[in-house]
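Engineer: Here is a sequence with its predicted model. Questions after.
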Amino acid sequence: MRIALATPMKPIDDPRPSGDRTMARLILKALQTAGHEVEIATRFRAWRADGGVEAQRLVEREALVEADRIAERWTREGTAPDLFLTYHLYHKAPDWIGPRLADLFSLPYAIIEASRAPKRQSGPWSHGFAAADKALARADAVAALHRADAECLSAVVEPKRLVVTPPFLDAAPYRLAAQANEAHDGPVRLLAVGMMRDGDKERSYRILAEALSGLQDLDWRLSIVGDGPARDAILPLFPDSRLTFLGARDAADMPAIYAGHDVLVWPAIREAFGFVFLEAQAAGLCVVGGDTFGVPDIVRDGETGLLSPEGDAAAFAANLRRVIGDAPLRHRLSRAAQAHVAARHDLAAGIGSLARFLDLALQNRAGRFTPAS
């Protein structure tokens, strides 16, 4: 099948690393591995940091110009796809291009990773919210990446069009790195992976620092992967004698970095699901994390890691104390974490779930809409 892919949140070749970019690239890889021909339909970015109805109307006009440009090219070259697929849609990143092209060419239209915050129905994001809702109404199939998003979407997307498609990754490099890792008898090696920017990321680091401040009696070391404008505010939160700052690292470096540690520690403030949790578990790390949005969908509390209420530093510290002080527990969680990802979140699982999702879109398109004459 020929598929046109759009990513209104962030272009798939954006130079800045993020979980969003990683997931988009994995979707592309899974589709191509399954034999589909995938065109990156546009690099247009609808996402804006700040709201304002007039600003969003300007983005809409720009998006529709881009849609018409693509339509003209498809018509001229005879290259219209069989399906239009959009990855990551919400009020800050609406999709005007996909619905426009789907209507012009009578295409099935599908959305992967959509979220909906009803409080944005009014106020500075109201235009983007309405546009996202309009795209959801047009979609033949909508996939949430976790149950929390699916629950919010269910108010506007009926069950026959809505599914949960779990996030996935290519676990092979992480498994290989874990196999090459040597046994370690020294301090428990903790790892935090997160961008250093104001807001939720900085708050996650602050909760982690607060939790670790009460564990000075235990033998641990912390490595941090990440960088950003809040670095000078974040690094002093942690004791120099126990900290290794690795900075921003390429994706190719990460399997070995994960495998060289014992526990991923991340409070996950306002995280959609936290792609680092998948990567860490694939490399055989247990997790101490925050029980936020989609995190419980990919980290099994008590089985592959320990989760605490979002923002609760004391509960987070208690879970840290358990895994640092109990090597058999740590090893049991780690083994289960790697098996969990291999069974439910590896690339093969992603290919299968995407195939079912695309079939749903095609079936619903045939049943919901009459092709344009």
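Structural biologist: The structure has been received and is ready for your questions.
Engineer: CA only for contacts and neighbour counts going forward, please
Structural biologist: Will do.
Engineer: And the strands in the stretch 1-150 of the chain?
Structural biologist: Remark: strands assigned in the stretch 1-150 of the chain by DSSP state E, counting those that start in this stretch are 2-6, 37-40, 83-89, 109-114, 141-144.
Engineer: Tell me which of these is the most buried.
Structural biologist: Highest mean neighbour count among the strands of the stretch 1-150 of the chain (mean count of other Cα atoms under 10 Å): strand 141-144, with a mean of 28.
Engineer: want to throw the strands of the stretch 1-150 of the chain into a markdown table with distance to Asp262?
Structural biologist: A markdown table is the format used below for the strands of the stretch 1-150 of the chain (distance: least, Cα to Cα, whole Å):
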| stretch | distance to Asp262 |
| --- | --- |
| strand 2-6 | 37 |
| strand 37-40 | 38 |
| strand 83-89 | 32 |
| strand 109-114 | 30 |
| strand 141-144 | 31 |
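Engineer: which helices and strands does the host helix or strand of Pro328 pack with?
Structural biologist: Per DSSP states H and E: Pro328 is located in helix 327-344. In terms of contacts (3 or more Cα pairs under 8 Å, 6 or more residues apart in numbering; DSSP states H and E), helix 327-344 is packed against helix 275-282, strand 286-291, strand 305-309, helix 313-325.
Engineer: residues making contact with the helix or strand following the second one?
Structural biologist: Following the chain from strand 286-291 toward its C-terminal end, the next helix or strand by DSSP H and E is helix 295-298. Contacts made with helix 295-298 from outside it, assessed by Cα atoms under 8 Å, 6 or more residues apart in numbering, are listed as 146-147, 166, 271-274, 277-278, 307.
Engineer: Below is structure B, check it against A:
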Amino acid sequence: MKIAFHAPLKSPDHPVPSGDRQMARMLIEALRLAGHDAEVASPLRTFSRDASETAFSARRDEAEQEIARLRRLWQKDGPPDAWFCYHPYYKAPDLIGPRLSAEFSIPYLTAESSYSDRRNKGGWKLAQDEVAAGARQAVVNICFTHRDREGLEEAIANVRCAMLPPFIDVSPFSKPPGTAADACRLMAVAMMRPGDKTDSYRMLARALALVVGLPWRLTIVGDGPARADVVEAFAALPAERLDWRGEVEPRAIPAILAGGDVYVWPGCGEAYGLSYLEAQAAGLPVVAQRTAGVPEVVQDGETGLLTAEGDIESFAAALRRFVGDAALRAQFSERARRFVFERRSISAAAARLGEILGELAGVEK
């Protein structure tokens, strides 16, 4: 199949790295591995930070120009076999695909479409209506988490969904984890942004303060506009325990993780978190909260320990278990690597996408 791929939140070609850009690129690669010809159809970004009918109207005008451009192109060269939209939601609806798919009678598909009734008001309602209409039109909505699937099915009657677990490219993680050191090496990789990310950093700092008597050292990879707030959150901890790496190139992450023992990130508000899969691929067991989409990527009691949301003492207790028991870390490490390499690799995702496109979308390669 010739697939027109679109990511209204952030194009795969966007210059700023993020989890959304990474997943968009991996979806294209997985589609290609499944035997399809997937190409970015439009770089248009419909993201709006704030609810505004004026901003939505401007995005609509931009979308109309893209629709006209693609219509001319398809009339000349022929349309694709399907339109595949990644991550439409109330801040970044797909304003192109549903229109063109209906006009040219091609299947419309979404991946990680999300819908929440609490956003269906005020300035966001116009965008929410577009998300709902797209999900209703889609021959299949591919969901990465059960939470997203439940949200669609509760809000939209007869919506068609299929599950595709979050995945990563495991090829950079072929080396085994490093050897044990005197102090347990804890790792955290995250942007420093206001909101959920800063909340996670603050929770981590408070939990570490409860286990300061144990031998650990924390490596923090990341930077951003909330860096000062993050640094302040860790100010009460011994400076010699903290290794601030700042922002690094994504390709450097596997080697950094390979030097760690445990991945520690509370995950406040995480949709699912690709960093958890990357850490496990590097052989690091995870300590996180049992919240949002985190249980979709960490197997509690098998590849990591998940604690109750907001429970800092339980989070500290999980840290204490891993820091004080190298044998336990080794057991979890082996299971973590096997989980990601066998079940959450890009090749596994390609196989699943092939099934979805062939069976649920009613289209063949």
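Structural biologist: Cool, got the structure. Remember, predicted model here, so these are calculated numbers, not experimental data.
Engineer: And the TM-score between these chains?
Structural biologist: Overlay of the two chains. TM-score (TM-score structural alignment, normalised by the length of the second structure): 0.95; 361 aligned residues with a Cα RMSD of 1.6 Å.
Engineer: just the contacts of helix 295-298 of the first structure now: which is nearest Asp95 of the first structure?
Structural biologist: Taking Cα to Cα as the measure, Asp95 of the first structure sits nearest to Ala272 out of the contacts of helix 295-298 of the first structure, at 19.4 Å.
Engineer: sorry, back to before: would you mind putting the contacts of helix 295-298 of the first structure into a markdown table with distance to Arg203 of the first structure alongside?
Structural biologist: Below are these laid out as a markdown table (distance: Cα to Cα, whole Å):
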| residue | distance to Arg203 of the first structure |
| --- | --- |
| His146 | 23 |
| Arg147 | 24 |
| Pro166 | 26 |
| Glu271 | 12 |
| Ala272 | 15 |
| Phe273 | 16 |
| Gly274 | 15 |
| Phe277 | 18 |
| Leu278 | 21 |
| Leu307 | 17 |
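Engineer: would you turn those residues into JSON lines with neighbour count and distance to Pro296 of the first structure?
Structural biologist: Listed next are those as JSON lines, based on neighbours: other Cα atoms under 10 Å; distance: Cα to Cα, whole Å:
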{"residue": "His146", "neighbour count": "24", "distance to Pro296 of the first structure": "9"}
{"residue": "Arg147", "neighbour count": "17", "distance to Pro296 of the first structure": "9"}
{"residue": "Pro166", "neighbour count": "21", "distance to Pro296 of the first structure": "12"}
{"residue": "Glu271", "neighbour count": "18", "distance to Pro296 of the first structure": "11"}
{"residue": "Ala272", "neighbour count": "19", "distance to Pro296 of the first structure": "11"}
{"residue": "Phe273", "neighbour count": "25", "distance to Pro296 of the first structure": "8"}
{"residue": "Gly274", "neighbour count": "26", "distance to Pro296 of the first structure": "10"}
{"residue": "Phe277", "neighbour count": "25", "distance to Pro296 of the first structure": "10"}
{"residue": "Leu278", "neighbour count": "25", "distance to Pro296 of the first structure": "11"}
{"residue": "Leu307", "neighbour count": "24", "distance to Pro296 of the first structure": "8"}
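Engineer: thought Leu306 of the first structure was touching Gly289?
Structural biologist: Yes - between Leu306 of the first structure and Gly289 there is a contact at 6.5 Å, judged by Cα atoms under 8 Å.
Engineer: neighbour-wise, which of those two wins?
Structural biologist: More crowded of Leu306 of the first structure and Gly289, by other Cα atoms under 10 Å: Gly289, with 28 against 24.
Engineer: Could you report the distance from the counterpart of that one in the second structure to Ala349 of the second structure?
Structural biologist: Under the alignment (TM-score structural alignment), Gly289 of the first structure maps onto Ala288 of the second structure. Counting by Cα to Cα, to the nearest Å, the gap from Ala288 of the second structure to Ala349 of the second structure is 24 Å.
Engineer: ok, Tyr87 of the first structure - contacts?
Structural biologist: Applying Cα under 8 Å, 6+ apart, we find Tyr87 of the first structure in contact with 5-9, 24, 111-114.
Engineer: Distance check, it against Gly35 of the first structure.
Structural biologist: 19 Å.
Engineer: what's the answer for Leu237 of the first structure, then?
Structural biologist: For Leu237 of the first structure, the distance to Gly35 of the first structure equals 48 Å [Cα to Cα].
Engineer: the more surrounded of those two?
Structural biologist: Using other Cα under 10 Å, the more surrounded residue of Leu237 of the first structure and Gly35 is Leu237, with 16 against 11.
Engineer: The more buried one and Ala209 touch, don't they?
Structural biologist: Yes - Leu237 of the first structure is within contact range of Ala209, at 5.9 Å (criterion: Cα under 8 Å).
Engineer: picking that back up, redo the helices and strands packed on helix 327-344 of the first structure as CSV? Include distance to Phe44 of the first structure.
Structural biologist: Converted to CSV, these look like this (distance: least, Cα to Cα, whole Å):
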stretch, distance to Phe44 of the first structure
helix 275-282, 24
strand 286-291, 33
strand 305-309, 37
helix 313-325, 40
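Engineer: so which of the ones you listed is the most packed in?
Structural biologist: strand 286-291 (a mean of 29).
Engineer: what residues does it touch?
Structural biologist: Residues contacting strand 286-291 of the first structure (Cα under 8 Å, 6+ apart): 262-269, 277, 280-281, 299, 304-311, 316, 319-320, 330-331, 333-335, 337.
Engineer: hang on, the earlier thing: buried sites along the helix holding Pro328 of the first structure?
Structural biologist: Judged by neighbour count (16 or more other Cα atoms under 10 Å), helix 327-344 of the first structure contains these buried residues: 329-331, 333-342.
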